[in-house]
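Colleague: Need coordinates for the following:
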Amino acid sequence: MTELSPSGFDLTPPSPAERTRLEATLTREEADVLLHHGTEAPFCGGLLDQKDDGVYGCRLCGLPLFRHQTKFESGTGWPSFWAPFDETHVKAVRDTAYGMVRIETRCARCDSHQGHVFPDGPPPTRLRYCINSVSLQFTPTGEPLPDPLGRDDGVAT
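Modeller: Okay, here's the model as predicted:
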């Protein structure tokens, strides 16, 4: 049965065969971050200075995670957003690694690691989704969203 988000995207997780196919497309750095909860070095990510209109989607499965309108300069060295594309597209998981308590953010469809969310962002949410560039792929407004699962969810808006 297909599970749709309020914005109309299929949230059904990839099958084991689909997941294997998707994971085979990742670089070593992408796999380290997305699959093994790694972190890219600050101020090095390719999307840090991206300012164009568009959508930031999950690098593994293509689910839209953030819109350009919610991106802001946090000074932390990673792309930061104050709200997700759709609340149901980003999953929050308690993270107690490294002797601290944080909230990890994962893609709600494929469960890949994206980054963390902190309560020190700008209004109106006061949240800062601190996301690894390698966890994301940018699609300019008006272009079709990547569809690695063949689910044809739509065009970047």
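Colleague: Could you use CA atoms for every contact and neighbour count after this?
Modeller: Fine.
Colleague: pretty sure F72 contacts C130?
Modeller: No - the pair F72 / C130 is not scored as a contact, 10.3 Å apart, by Cα atoms under 8 Å.
Colleague: Neighbour count: those two, which is higher?
Modeller: C130 (22 against 18; other Cα atoms under 10 Å).
Colleague: helices or strands up against the helix or strand where the more buried one lies?
Modeller: Of the helices and strands defined by DSSP states H and E, C130 is found in strand 128-131. Applying 3 or more Cα pairs under 8 Å, 6 or more residues apart in numbering; DSSP states H and E, one finds that strand 128-131 makes contact with strand 80-81, strand 113-118.
Colleague: Tell me which of the ones you listed sits most buried.
Modeller: Greatest average neighbour count among the helices and strands packed on strand 128-131 goes to strand 80-81 (a mean of 26), per mean count of other Cα atoms under 10 Å.
Colleague: one more to put side by side:
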Amino acid sequence: MKAFVSYSINDSELYAITLLAEKLRERGFGISSHYSNEFGEPDSNVAVIKKITIKQIISSSLFIGVVTTLGKNNDFVFEEWEIAKANQVPALLLVEDTAKFLISGSEEGLIIFDRNEPDAAIREINKHISDSRKSTTFAYSN
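Modeller: Predicted coordinates:
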């Protein structure tokens, strides 16, 4: 099984993504992540990068997106979450409770979390991961 992890967090918090990936690997998931155009690649590469990213999302067993208050790419994470849902990939979107993000709190797979008390979000993630392992078809925001 493969999990696609999309995230928008402050560079100093990348350890959270490393920990998430480690936990997913322990549960038998291979990990892939989004590509970005942060290094000034020519615009002609943007379409190629996006196409590769979409292909990876669609071929995943699970999508986990992570959106934080300090993340600079929150819109990309949301867009990738929408791609996963549109292609019936089981998808979670973790959104920090202080992030300015316009989305309905009743969206399926949406988990609002408090970075100072992450236990409830962790329980919810574990539940969804367990469910995804039971499914033949089946995203962490800091």
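Colleague: Got a TM-score for the pair?
Modeller: After superposition, the two chains reach a TM-score of 0.26 (TM-score structural alignment, normalised by the length of structure 2), with 78 aligned residues with a Cα RMSD of 5.8 Å.
Colleague: that older thread, of all the helices and strands packed on strand 128-131 of structure 1, which lies closest to A31 of structure 1?
Modeller: strand 113-118 (9.7 Å; Cα to Cα).
Colleague: Quick one: the helices in structure 2, in order.
Modeller: Applying DSSP state H to structure 2 gives helices spanning 14-26, 43-58, 74-86, 119-134.
Colleague: Go through the ones you listed and pick out the most buried.
Modeller: Of all those, as judged by average neighbours under mean count of other Cα under 10 Å, the leader is helix 74-86 with a mean of 19.
Colleague: Tell me what angle that one forms with helix 43-58.
Modeller: For helix 74-86 of structure 2 against helix 43-58, the angle by axes from the mean of the first three to the mean of the last three Cα atoms, to 10 degrees is 40 degrees.
Colleague: name the helices or strands packed onto helix 74-86 of structure 2?
Modeller: strand 2-8, helix 43-58, strand 62-67, strand 91-96.
Colleague: The ones you listed into JSON lines, with extra columns for distance to V77 of structure 2?
Modeller: JSON lines is the format used below for the helices and strands packed on helix 74-86 of structure 2 (distance: least, Cα to Cα, whole Å):
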{"stretch": "strand 2-8", "distance to V77 of structure 2": "6"}
{"stretch": "helix 43-58", "distance to V77 of structure 2": "11"}
{"stretch": "strand 62-67", "distance to V77 of structure 2": "6"}
{"stretch": "strand 91-96", "distance to V77 of structure 2": "9"}
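Colleague: So for F76 of structure 2, which of the ones you listed sits nearest?
Modeller: strand 2-8 (8.2 Å).
Colleague: That closest one: which residues count as buried?
Modeller: 2-8 (16 or more other Cα atoms under 10 Å).
Colleague: could I get the residues you listed as a markdown table with distance to K85 of structure 2?
Modeller: Formatted as a markdown table, these follow (distance: Cα to Cα, whole Å):
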| residue | distance to K85 of structure 2 |
| --- | --- |
| K2 | 16 |
| A3 | 14 |
| F4 | 13 |
| V5 | 14 |
| S6 | 14 |
| Y7 | 16 |
| S8 | 19 |
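Colleague: What is the nearest of those to A84 of structure 2?
Modeller: Closest approach to A84 of structure 2 among those (Cα to Cα): F4, at 9.4 Å.
Colleague: quick one on the thing from earlier: could you identify the most distant pair in the buried residues of strand 2-8 of structure 2?
Modeller: Of all pairs in the buried residues of strand 2-8 of structure 2, the most separated under Cα to Cα is K2 and S8 at 20.0 Å.
Colleague: helix, strand or coil for T20 of structure 1?
Modeller: Of the three states, T20 of structure 1 takes helix according to DSSP: H, G, I helix; E, B strand; the rest coil.
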